[in-house]
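Undergrad: Sequence plus the predicted model coming up.
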Amino acid sequence: MAKVDELTALIDPVVTGMGFSLWGIEYIRSGKYSTLRIYIDHEDGIGVDHCADVSRQVSAVMDVEDPISTEYTLEVSSPGMDRPLFTLEQYSAFVNEWVEIKLKYAFEGRRNFKGVIVGIEESDVVIAADGEEFLLPIESIDKGRVIPNFS
């Protein structure tokens, strides 16, 4: 998590300076190769050219600052309709929406939850799943993602 915080502090000013918001960052290490995935958002939407422009700017900063010592692939993307959720504020914005949540460790014998966000209580995401309500601490969530509703 410290690495993601370091990368966020480095990348956020670049993204916001270009007129976009930084939705979130995923840093995935796999042996000697890594992937740095940056999600950007804008009220008017995100296009391929936006992603390419941000990628060039972030890449230049990464070359100068060199926060990742191994080889890595830089990906810049829109969060999309099945957007990943990173913060309590993002979960709060999707109250009454269906989500999939994977925990870092088992809670009441399970790590995976699929249900509706009921709300936020302090630092917990409240989700209704399988006829029950669960309070999931934000720090225990490994991944969360909105399930798009096409109806």
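TA: Good, I have the coordinates. Numbers count the residues shown, from 1 in each chain.

Undergrad: C-alpha only now, for contacts and for neighbours.
TA: Noted.

Undergrad: Which single helix of this protein contains the most residues?
TA: Counting residues, the longest helix found in the chain (DSSP state H) is helix 48-65.

Undergrad: Can you point out the buried residues in that one?
TA: Using 16 or more other CA atoms under 10 Å as the test for burial, helix 48-65 gives 50-51, 54-55, 58, 62.

Undergrad: tell me the contacts of residue 144?
TA: By CA atoms under 8 Å, 6 or more residues apart in numbering, residue 144 lies in contact with 84-86, 99-102.

Undergrad: ok so, going back, residue 7: which of the buried residues of helix 48-65 is nearest?
TA: Taking CA to CA as the measure, residue 7 sits nearest to residue 62 out of these, at 9.2 Å.

Undergrad: Let me know the distance separating that closest one from residue 18.
TA: The span separating residue 62 from residue 18 equals 16 Å under the rule CA to CA, to the nearest Å.

Undergrad: now residue 94
TA: On the measure of CA to CA, residue 94 and residue 18 end up 26 Å apart.

Undergrad: the more surrounded of the two?
TA: residue 94 (16 against 13; other CA atoms under 10 Å).

Undergrad: OK, contacts around the more buried one?
TA: Residue 94 neighbours (CA under 8 Å, 6+ apart): 117, 146.

Undergrad: what do you get for residue 47?
TA: For residue 47, the contacting residues are residue 78, by CA under 8 Å, 6+ apart.

Undergrad: ok, and here's another one to check against it:
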Amino acid sequence: MSWSQAVERTVTGLGYELVDIERVVGGLLRVSIDRIPGHAYPTGEHEFVTVEDCEAVTRQLQHVLEVDNVDYARLEVSSPGLDRPLKTLESYARFVGQQVQITLKLPFQGRKKYEGLLANAEEGDGWQIIFHDGKVDQVLDFAFEEVREARLVPVLDFKGRRGKTGQAADAAESDKTTDGGQEQ
């Protein structure tokens, strides 16, 4: 069994998804994991990977890699981040309806990069990305094999952090207008 198979077996055996694995110059072994929706974890019910998840996987991988005599200098286990790569058909299916950025292997109509909403193709086993070209919405059908790289587009929502000062500013702004929306 190869070192990558040992890592995959260990990560999936602990109930996590192996998102990415790479061996970097200098002996760094980098492993990205994600939680599987609907799976119960001993570290609690969180939507995202926690530090405790990474620690648990790290401890188990250190034992497995030592037993398998895998040569590495450092092990780094982390979440895939907000711009999570989509590397499997299962991850495409999981994130249908989300904003993604894809880079095609070969250009289509002069471009390789597209950003938009990921959808299942209307016909067949392929995929679609629905994007706005500056004038109208466009749909690009593509096959998994045609993609060099695909990632989620990070969605940051800071409204939850505004607190009372932001709410007070909103209330003051709404007091300035009349029913017709004209400022007094």
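TA: Nice, thanks for sending it over. Note that the structure is predicted; figures quoted are calculated from it, not measured.

Undergrad: count of neighbours near residue 101 of the first structure?
TA: When neighbours are counted by other CA under 10 Å, residue 101 of the first structure registers 21.

Undergrad: neighbouring contacts of the helix or strand hosting it?
TA: When elements are assigned from DSSP states H and E, residue 101 of the first structure belongs to strand 98-107. Contact with strand 98-107 of the first structure is made by 111-117, 140-148, as judged by CA under 8 Å, 6+ apart.

Undergrad: give me that answer again for 7 Å
TA: Residues from elsewhere that reach strand 98-107 of the first structure (CA atoms under 7 Å, 6 or more residues apart in numbering): 111-117, 140-147.

Undergrad: do the same with stretch 126-135 of the second structure
TA: Stretch 126-135 of the second structure is contacted by residues 115-121, 137-144 when judged by CA under 7 Å, 6+ apart.

Undergrad: for the first structure, longest strand please?
TA: strand 110-121 (DSSP state E).

Undergrad: C-terminal to it, which secondary structure element comes first?
TA: Using DSSP H and E, the helix or strand that follows strand 110-121 of the first structure in sequence is strand 124-129.

Undergrad: That following strand to strand 98-107, inter-axis angle?
TA: Interaxial angle, strand 124-129 of the first structure versus strand 98-107 (axes from the mean of the first three to the mean of the last three CA atoms, to 10 degrees): 110 degrees.

Undergrad: re the thing from before, which of the contacts of stretch 126-135 of the second structure sit farthest apart?
TA: 137 and 144 (21.7 Å).

Undergrad: who's more crowded, the two?
TA: Set residue 137 of the second structure next to residue 144 and count neighbours by other CA under 10 Å: residue 144 wins out with 16 against 10.

Undergrad: how close does the aligned partner of the more buried one in the first structure sit to residue 88 of the first structure?
TA: Taking TM-score structural alignment for the superposition, residue 144 of the second structure sits opposite residue 138 in the first structure. From residue 138 of the first structure over to residue 88 of the first structure the distance is 7 Å, taken as CA to CA.

Undergrad: repeat for residue 141 of the first structure
TA: From residue 141 of the first structure to residue 88 of the first structure the distance is 11 Å (CA to CA).

Undergrad: for the second structure, what spans make up the helices?
TA: With helices called from DSSP H, the second structure shows them at 3-13, 51-67, 89-94, 163-175.

Undergrad: Now do the longest helix of the first structure: which range of the second structure does it align onto?
TA: Matched against the second structure by TM-score structural alignment, helix 48-65 of the first structure falls on residues 51-68.
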